[in-house]
Each structure stands twice: as C-alpha cells, then as structure tokens.
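S.K.: My questions are about this predicted structure, shown below with the sequence.
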Amino acid sequence: MSGQAVSRYSQIVAELRRRIETGELAPGDRVPSTREITKQWGVAMATATKVLTELRRDGMVRAVPGVGTVVETPSRSVRNARPTAAPRPGGSSDASSGQAALTLGRIVAAAVTVADAEGLAAVSMRRVAADLGVATMSLYRHVADKEDLLTRMMDTVIAERPLPADPPESWREAIELAARQLWDLFRRHPWLGPALSVTRPQMIISALPYSEWMLAVLQAHGLDLQPAFTAHLMLLNYARGIAVNLETEREAEANSGLDSEEWMDTQEPALLAILATGRFPALSRLATAGYDLDLDALFEFGLQRLLDGLASLLNESPAD
C-alpha cells in the first residue's frame, strides 16, 4: 500500500476502535461491511478487508455467518472456553476420581460448548470425553449413544429460552414473540437448525411448549387444529431453513479462510463480466447499488409476509 493508503487505513481502524471503545458500537452491533467502508471512506476493497481483519485479530469484532462482522462480546472468550475436568481431591490425577465426578449435565454442557465453537461435526463421544478428562466409555453410563447426546443437547439449549407464562392478547404479537425467540436460539447455536428434524422429530421436551403455544394461540383465534399445526410447522421450518445457512457458512469460512464478504469479492469480476452483456439489467442495477445480505433482516421480512398470509386465514387484515 502507498503511504497515503496506509494513513487512510490507520484512520479507519482508529475510528472504528473509537466507536467500539466508547460504546457507540455495542457488543453484537454490526460494524460497517467492506462495501460500506469502501463507500464511506473512499478506499479500495483490499484496504477495507484489511481493516476488518485487523479488528478481528485484535479480538474487537467477529464474523457472524449471514449477518456480517459484529462487535465482540467481552465475555465470549470465557464462555467458549472448553470445560476441563473437575479438580481431583488432594490434587490426585487418577481417572476414577474424574469419572466419579462425571454427570449428565457436564457431558451435555461440554458437547454444547464444542458444537457452539466448532460445529456439530466436531462433536463425538471421544472428543467430549477428552475435553472432560475422562475415558470415552464412561460417557455411556449417562447417554446411550451420540444420537441420545444430540437430543439432550437440543433439549438443553431450547430450555434456555422458555416462553412467558401468558402470551400477548394479539395473535400476531404472540406468534412473533415465539418465532423470534426460536430464531434467537438458532443464532446462538448455529448447529441447532441442521440438527432439528421436521420429518423425523426428536423427542425434545423443552420444544413442546413452543408447539402448544402456537396451537393455543391460533385455535383461540378461530383456526382449526389441523391447519393450526400446519401453520406451526410452516413457521418452524421457515426459521430453521434460514438458520441452516449459519452452520454451512461457518463450515465454508473454516474451509476457505474467507468470510462471506471476502468470498463474494473473489466472485465479483466474473459476475460483472456476465452482467456487462446487458442480459440482466435488473441485476446490473442491483450490483451497482450494492446489496449486503443480512439473515436477521431476511428472517424478519419473511416472517411478516407469512403472518400476513395467516391473517387471511383468520379473516383479518394484514399488518401495514
């Protein structure tokens, strides 16, 4: 980079650091994307990419698949730390003491930690046992197999976000609440969407209140039981369908070393060459204007359209 580019790059990094340190950008807030940086500061894409790379290296931001780069949560590194075996009495290192302290809760928590940090593919009985400092076979005293462990993992994380005792009076507000809470669970645990099955539903006790909530709300507003359950499955699978992208993007980023924006940058020359033929004028205009994919915004847009459709079944007008 030239001296001028280096100076500009340093100014952008310093400005974004200032916004984060002063709280102008709070933990979880999106920071400007590479495209937004190029437009706002008039720098090249390579410079914008280098800015976000440095902030990630300093632990100030992190990439969230399908959402963008967000301000890091200070406690995240502690929360994602792998659990270690409980201290042995008297500092003894014998395996029997560690296994005696083993509980189902510790096993499930360790498996969730691995899945949250590295994806579901990284979870194995051997890996969980290693993180707990116990023999692999000792896990089978508490869980039948990996499928049983996965079901318990899902039950545990869904139980993190119980629904309130009483739903809002408005059917739309009640369903929005449940759907957004479910989406938040998918965002917190990217492996959860791919793990859930609609065609072969697992026995997840903590998920049953969600089904009961949806059925009760829709039946109370005039929908019969069968279409009410169909509507529930539609909304569940809609949120799950978008959430699947969270895990696949994380895997793609790990394999390629590029986040979604950086990968798109590598595809841009080929796309622009195709658009230059004039065969796709609408897409050409979109490419010129720019489009930042945000799965949160995509989820919210689709949710409102689905609820507009349900409103017609309930003989109500769609929301504005």
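M.R.: Ah, there it is. Values in this document were obtained by computation on a predicted structure and should not be read as measured data.
S.K.: going forward, measure contacts and count neighbours with C-alpha atoms only.
M.R.: Will do.
S.K.: check contacts around the residue most central in space within the chain.
M.R.: Central residue of the chain (C-alpha atoms, centre = their mean): R187, 2.6 Å from the mean position. Listed by C-alpha atoms under 8 Å, 6 or more residues apart in numbering, the contact set of R187 reads A243, L246.
S.K.: which parts of the strand or helix carrying it are buried?
M.R.: Assigned by DSSP states H and E, R187 falls within helix 171-188. Of the residues in helix 171-188, 171-172, 174-187 count as buried by neighbour count, 16 or more other C-alpha atoms under 10 Å.
S.K.: here's the one I want to compare it with:
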Amino acid sequence: MAESGSPSERIAAELRRRIAAGELAPGARVPSTRRITQEWGVAMATATKVLNRLREEGLVRAVPGVGTVVAGKAAPEEVRAREPRREPAREARPVAEPATAPAAARRVRAGGEGELTRERIVATAVRVADEEGLAALSMRRVATDLGVATMSLYRHVPGKDELLRLMTDVAFGEQPLPEPPAEDWREGLETVARLQWRIYRRHPWLASTMSFTRPVLAPDAAVHTERSMAALAGRGLSGEEMAQAAVALAAFVCGLAVHFEREAQAEQDSGLSAEEWMDRVEGEEHARLMADPERFPMFDAMNRGPEIDLGLEALFEFGMARMLDGVGLMIERRGQGAANS
C-alpha cells in the first residue's frame, strides 16, 4: 500500500476529488497511465499504481477499446458511442450512404459537437497514440472514439498512411520554432534539436513513424530542416554539407527519441521503471556477467567508480554537444582554408 504522502497517493487523491466533484462523470475517461506521466511528471510504474488503486476501490473500470473510465451505472452518450459495437450491420451500412445522409449526421453528433472533419479525425488519432501508443491506433479505433462508422473516415482521410502523415505534421506544427532565428549557428542548431526532443517527448509514438530515407510530406516538419540549413548558411559549407549536417542532427535526435515509446510500453507492460527492472529482473544476472574483469575490464572499472548517468536525457545532451562540436570543427577548417587561399 502506498504511503499517504507518496506521489501515487497524491495523484489518486486528486482523481478521487475530480470524480466526487463531478468533473469526471460516470463513464468518462480518466487519464491514462501515459497521460498521468505527462501531467504529473511521474514514472509509468507510479501511474500504473494510481489506476490500480482506483480500480481496487471500485471508482474506475477498464473498457476494452476505450480505456479506463469512471465506474457507474449510466455512461454518457459520448462514451457509450465509443464502446465496442454489438451490431456489426451498422459498420457495413455507411458504404452506400452519402456524406449528407441523416444517419451519418446522427452518428457524428453522437461523437461530439460539430460535423466530422479531417481536423477532428487527426486530433482524435493523435490523442489515441499519445495515450495508448501506435499499437492501439487504427481507422476503426478512431471511428469508435468519434462515434461514427469506420467507412465515414475515408471521405476525409484515404487511409492510415495518410493519417500518420497528417498526425506528424500536426505534432510538429503545434510547437513552432521561435522567431527570430538565432544569429549564432550553434545556438540555432541547438534550438532546433531541443525543440524536436520536446516534440518527441510529448508524442512518444512520433519518432517511430519518421523516415530519413523515405520522408513523408510534412511541411511543419520540413521547416526544421530549413531552419537548420539556414543557420549554417554563409559559413563556408557546401549545400550538400549543410543538408547533411541538418539531417544527421535530426536523425540523431529521432533515433534516440524512439526509446520514449519503447520505454513507456515496457513500463506499462511490466509495471517497472528501467531502474526497477534492472534491479529486480536483470540485476543479479547483469552483475554476474559483468563481474569478469579480464573480459570486461572497462565495465569493471566503471562499476567500481562513481555512478554514471546513461539515461536518455544525458545521452541527448552528450550526443548533441558532440555533433555540434564536429560541425564547428568543419566550419573552422573551412574558414582556415579560405584564409590560406
């Protein structure tokens, strides 16, 4: 049982208050484990404890395909519309229905105020991916959350690939680059890299959708590459070198950020943070394996020394700084070459 002053108990107390005050009505979705980690800044294991405690108290319940909702006899219309359908015939009928059919309009109203639009579809998809990961995202799931038939989505979005492209553009566009751009090239590149890191942290699913060999057409993402190349303009680099530096830095940030979703999913599945997992699951075996100073002399020396930080934040800071050091050296050499010519 959690201590009265522990983070999990404080968060649980706040959610109890919202339920008691009616801010979270019967049938309403409560924050997911991922949303709790984002809102309160706690580990996934702590968020899991919060929802488990509320379930044990009978305050919330899990609804397949929806998430965790406030327990109660009657669910609001918008939540009932998101629950799994029991009549598959309703899913098939919209194929022949025009977009203006009264039945389609009624289903849109069931999913919330306003007509079904591409913006609503994308916003719902982003929410699902943020809260439950890409594995939970499908056209059917988005339609269920909106309270509409799956086929009605295809009038606005041709398929999941296009949906992911739109989600990517929205994710990058919601946090624009600061204006005016920094005059110093290093500050300019660092600003872009840090913003990308924040975007990936806010949307853990995003990094796994990015491709640097087959980039999607996402203007709000392309702006980042444009800004990075502009920061390097006039420094003696060729167009190819500026593009390679900009893309290499973005690829580094993205490659490291892929672990946001992996770690979030691992914590959700195991209920353990990376540190707890290492201590409880792999600690003894890891210690035994690395206890051979002849085979692993560097690991042995490291384990005997002061504690080191190999977390994602530390790796991001170290890697970004070293990449910028390399770009700086390249610029310096170009300048020396020009001076000697």
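M.R.: Arrived safely, thanks for sending. Owing to the predicted nature of the structure, the values given are computational and were not obtained by experimental measurement.
S.K.: what's the TM-score for these two chains?
M.R.: The TM-score (TM-score structural alignment, normalised by the length of structure 1) is 0.70; 257 aligned residues with a C-alpha RMSD of 3.4 Å.
S.K.: gap between the closest residue to I158 of structure 1 other than its chain neighbours and V114 of structure 1?
M.R.: Computed as C-alpha to C-alpha, 6 or more residues apart in numbering, the closest residue to I158 of structure 1 that is not its neighbour in sequence is S206, at 6.0 Å. Note on S206 of structure 1: its distance to V114 of structure 1, by C-alpha to C-alpha, to the nearest Å, is 21 Å.
S.K.: Compare the two (neighbour count), which wins?
M.R.: V114 (22 against 17; other C-alpha atoms under 10 Å).
S.K.: That one and E54 of structure 1: what is the separation?
M.R.: From V114 of structure 1 over to E54 of structure 1 (counting by C-alpha to C-alpha), the distance is 26 Å.
S.K.: do you know how far the alignment partner in structure 2 of T230 of structure 1 is from T33 of structure 2?
M.R.: Counting by TM-score structural alignment, T230 of structure 1 corresponds to Q244 in structure 2. Distance, Q244 of structure 2 to T33 of structure 2, using C-alpha to C-alpha: 38 Å.
S.K.: can you check V281 of structure 2 too?
M.R.: 22 Å.
S.K.: and what of A264 of structure 2?
M.R.: 9 Å.
S.K.: which residues does the counterpart of F186 of structure 1 in structure 2 contact?
M.R.: In structure 2, the residue matched to F186 of structure 1 (TM-score structural alignment) is Y200. By C-alpha under 8 Å, 6+ apart, the contact list for Y200 of structure 2 reads L206, A207, C254, A257, F260.
S.K.: What helix or strand is the third one located in?
M.R.: What it means is C254 of structure 2. helix 239-270.
S.K.: Superposed on structure 1, what's the mean shift for the next helix or strand after that helix?
M.R.: Proceeding N to C from helix 239-270 of structure 2, the next assigned helix or strand is helix 274-277, under DSSP H and E. Helix 274-277 of structure 2: mean distance to aligned residues in structure 1 after superposition is 1.7 Å, counting by mean C-alpha distance after the TM-score superposition for structure 1.
S.K.: Go ahead and name everything in contact with helix 274-277 of structure 2.
M.R.: E263, E267, G283.
S.K.: Now for the last one, how many residues are close by?
M.R.: Using other C-alpha under 10 Å, G283 of structure 2 is surrounded by 14 other residues.
S.K.: counterpart of it in structure 1?
M.R.: In structure 1, G283 of structure 2 lands on E268 (TM-score structural alignment).
S.K.: contacting residues around its match?
M.R.: With C-alpha under 8 Å, 6+ apart, E268 of structure 1 has no contacts at all.
S.K.: when you align them, which residue in structure 2 goes with the residue nearest to I158 of structure 1?
M.R.: In structure 2, the residue matched to S206 of structure 1 (TM-score structural alignment) is D220.
S.K.: for A195 of structure 1, same thing?
M.R.: Checking TM-score structural alignment: A195 of structure 1 goes with T209.
S.K.: which ones are touching G319 of structure 2?
M.R.: F252.
S.K.: Now check it against structure 1: what is it aligned to?
M.R.: Match for G319 of structure 2 (TM-score structural alignment): G302.
S.K.: Surely that match is within a helix?
M.R.: Yes: G302 of structure 1: assigned to a helix according to DSSP: H, G, I helix; E, B strand; the rest coil.
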